[in-house]
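J.: Fold the following for me, if possible:
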Amino acid sequence: MWKRPRKQIELFHAPRICRAGALIFSVSILTIFIILTFKNKRVSIYPSDSQHLKWNSFWSSLQFQPTVEFVNGTDIIWQIPNSPKAVLFLAHGCYGRAANFWDRSPSCQNCVGLPEERLIVLQALHQKYAVLTISSVGSCWSFGDEERRVRRIIQWWVGKHKIEKLPILALGASSGGYFVSAVAKDMKFSSIVLMIAEGLFDSMDVPSDYPPTLFVHMPKDRIRKLRIKRSMESLRNMGVPVDEVECKGFPLTPKFLSDRIPSLDETFSVKLFELFREKGFIDENNYMKSDGRATQWKEAVKEIEPSADDHEWTDHVQEELNLAFGYHEMTSLQMEDIIRWFESHLSVT
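T.: Model (predicted):
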């Protein structure tokens, strides 16, 4: 166990034999350079295929049918697909809750289905993962007692549903990412994903069998990027498999918000886009100039929708604007990378 402190390609010259040979050689060198450069880093940007963006991409084959329970002083919400092959525990960020991951339904009247959270769940269910979400007791996750409480809940839940032999995975964002990094030191996950969080590796003893760890982060947050780099180096030195996915900001489009948010129609999405451009919230290339939290868009929206404060979609729009700016937000856009990571380390713990 250990405690981590806080955090050429050689070219040669030879006689030219033929133009074709030189071309093949050049292409080979370029290929090697690219492989070496990007071996341990994947950079994800806004996908070009709009099908990956829409809120109803899985609607024809998959529906939310969550079960809500109150266990050990907190809410848990879960869904198990037919013939599950793994269990996925999801940990929200500060001021989040389990209800954010699920659409409102007869079985979950208080669910809100934030756009990124719900798409993470849908893609996990599509992958045949049993999904378990747990609410933190306070605004953010705490450590010690809450770690033990969550471990007991997970162990009780998989035992109750007779899926304790399945691999267990975990994904946490922000506060949830720090929490997952701590829970993983005592609970055997097949692999974990820490989203917009560097983990708590500077303040805890890390066992030699710590699970493979993928960092999904937004490099616009330069301080966090450096901390993640240090965490990766420390884990790698321990022999723990690590990788990272960098999530860049992307331009808004007129239909982006209606593609991502179930309760927002296309006409209103276009109006919002035009309003944001008129107010100067986006630049000439349609990129957000500031994080959604720092943009006075809610006041501006009242010009076209006076009752905007009464609509649930305001929180949903806020999340998507944060995501487009690409500084600190939960994201489902990298779920293909995340699932690939989970699948490559899928083993019974």
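
J.: contacts, neighbours, all on C-alpha from now
T.: Will do.

J.: quick one: the helices in the stretch 1-150 of the chain?
T.: 19-38, 115-126, 145-160 (DSSP state H, counting those that start in this stretch).

J.: As JSON lines, these with distance to Met232 would be great.
T.: Converted to JSON lines, the helices of the stretch 1-150 of the chain look like this (distance: least, C-alpha to C-alpha, whole Å):
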{"stretch": "helix 19-38", "distance to Met232": "15"}
{"stretch": "helix 115-126", "distance to Met232": "24"}
{"stretch": "helix 145-160", "distance to Met232": "23"}
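
J.: Also this sequence, please, to line up against the first:
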Amino acid sequence: MLKRGYKSKAWSGPQNWRVPLLLLFLTLMLVGLFLLFQDEFQRPNLSDVLKKQEWNRFDSVVQLHPTVEFRNGTDIIWQTPESPKAVLFLAHGCDCQAVNFWDQSPECPNCVGLPEDRLIVLNALARQFAVITISSAGRCWQLNEEVLIVKNIINWWISERKLEKLPLVALGASSGGYFVSVLANIMKFSSIVLMIAEGKFGLMNIKKDYPPTLFVHMPKDLYRQLKIDEYVNVLKDKRIDVDVIECLEIPLSPNTLADRIPRLGQTVSAGLFEFFQEKGFIDDKGYLKKDGRALNWKKALQEKKSLLLDKRLLPHIQEELNLAFAYHEMTSVHSDKIFKWFESHIS
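T.: Here you go, the predicted model:
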């Protein structure tokens, strides 16, 4: 119950209520403006994300000439630069294989060279990292005996190349991220990167010398963001160095796909951008309205007879659309930060 005299005290004169009302009005107006434009505050600017990124700067200085081997029932594809300073193990996601990381070549005729995957390899080789990729036995990585199999393969490969004195690091995406998080608990890494994966920290007894861990994720995936926040605190409580990189959505432009995908010409890239506009797949600023996997753009593209597209590049385009929407996809966009993380923990 209000005390007697409360109303008259609060409203005793115009000078007492006009200022609070004005402040309330201004506060509500600012909140409304923030809500109206919050996407613009959060979204990266086109010039910041695309024009400042030299997507293919390593293509001219690094050539992919991998060696393909078959061991323990799986493919191993690797390349070692001159005077390597570290070894990088890359673990793919579900429905992927080691061939995704490497361009098709005489050395690897079955290689696919998906744009984000290959750019990570190019970044690594340009920085003098020896790179080893291994295919999972099944559709996704298994967290039981396959962990020991891969550990033995990596150790064998390092021994064969006489690279034992070099630091060992790892990057795993999605299923590969879970796999790397478990592998790092039984194998010595200088540091690891878990991409679009929160790891399996809730299911294992984390060893005291667990490696420094960098999470690279897409905050649109709210569940994964919450789990990463939780595990960041878990690792910090154990005095393990940890950091996070967030990947936001990227707008498409007429030249985006041509810049990202080798063998996809500028004409086709511009035609695809126009096609996406016609179908309403992107908004007036080039942002995808849905996840690339949900657009059904491949079926719609069959109607576009005038657009001559190499069907072998459909998976490459799919990867870039997934990346642009930024919900769940391999990404090389923050390669500079990722390799600075690796390099900062090389002893």
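
J.: Could I get the TM-score for this pair?
T.: Here the TM-score for the pair of chains, by TM-score structural alignment, normalised by the length of the second structure, is 0.85; 304 aligned residues with a C-alpha RMSD of 1.7 Å.

J.: Out of the helices of the stretch 1-150 of the first structure, which one sits most buried?
T.: Most buried of these by mean neighbour count (mean count of other C-alpha atoms under 10 Å) is helix 115-126; its value is a mean of 22.

J.: Centre of the chain to that helix, how far?
T.: On the basis of C-alpha atoms, centre = their mean, to the nearest Å, helix 115-126 of the first structure sits 10 Å off its chain's mean C-alpha point.

J.: What of stretch 307-319 of the first structure?
T.: 22 Å.

J.: Could you pull out the buried residues of that stretch?
T.: Neighbour counts over stretch 307-319 of the first structure (16 or more other C-alpha atoms under 10 Å) mark 308, 313, 316-319 as buried.

J.: same question, stretch 301-308 of the first structure
T.: The neighbour-count check on stretch 301-308 of the first structure (16+ other C-alpha under 10 Å) flags 301, 308 as buried.

J.: do stretch 206-221 of the second structure as well
T.: Using 16+ other C-alpha under 10 Å as the test for burial, stretch 206-221 of the second structure gives 206, 210-220.

J.: between the helices of the stretch 1-150 of the first structure, which gets nearest to Ser332 of the first structure?
T.: helix 115-126 (5.2 Å; C-alpha to C-alpha).

J.: what's the average distance of the closest one to the second structure?
T.: Helix 115-126 of the first structure, aligned to the second structure and superposed, deviates on average by 0.2 Å (mean C-alpha distance after the TM-score superposition for the first structure).

J.: what sits against the closest residue to Pro84 of the first structure other than its chain neighbours?
T.: Nearest residue to Pro84 of the first structure in three dimensions, chain neighbours excluded: Lys128, at 4.9 Å (C-alpha to C-alpha, 6 or more residues apart in numbering). Residues in contact with Lys128 of the first structure (C-alpha atoms under 8 Å, 6 or more residues apart in numbering) are 81-86.

J.: Give the equivalent position in the first structure for Ile103 of the second structure.
T.: That one is not Ile; residue 103 of the second structure is Asp. Alignment note: Asp103 of the second structure maps to Asp103 in the first structure; criterion TM-score structural alignment.

J.: need the contact list for the closest residue to that match other than its chain neighbours.
T.: Nearest residue to Asp103 of the first structure in three dimensions, chain neighbours excluded: Gly113, at 4.1 Å (C-alpha to C-alpha, 6+ apart). With contacts defined as C-alpha under 8 Å, 6+ apart, Gly113 of the first structure is in contact with 99-104.

J.: Okay, and which of those map to strands?
T.: Judged by DSSP state E, the contacts of Gly113 of the first structure include no members of strands.

J.: now the second structure: which of these match?
T.: Among the contacts of Gly113 of the first structure, the ones still in contact in the second structure (both residues aligned by TM-score structural alignment, their matches' C-alpha atoms under 8 Å) are 99-104.
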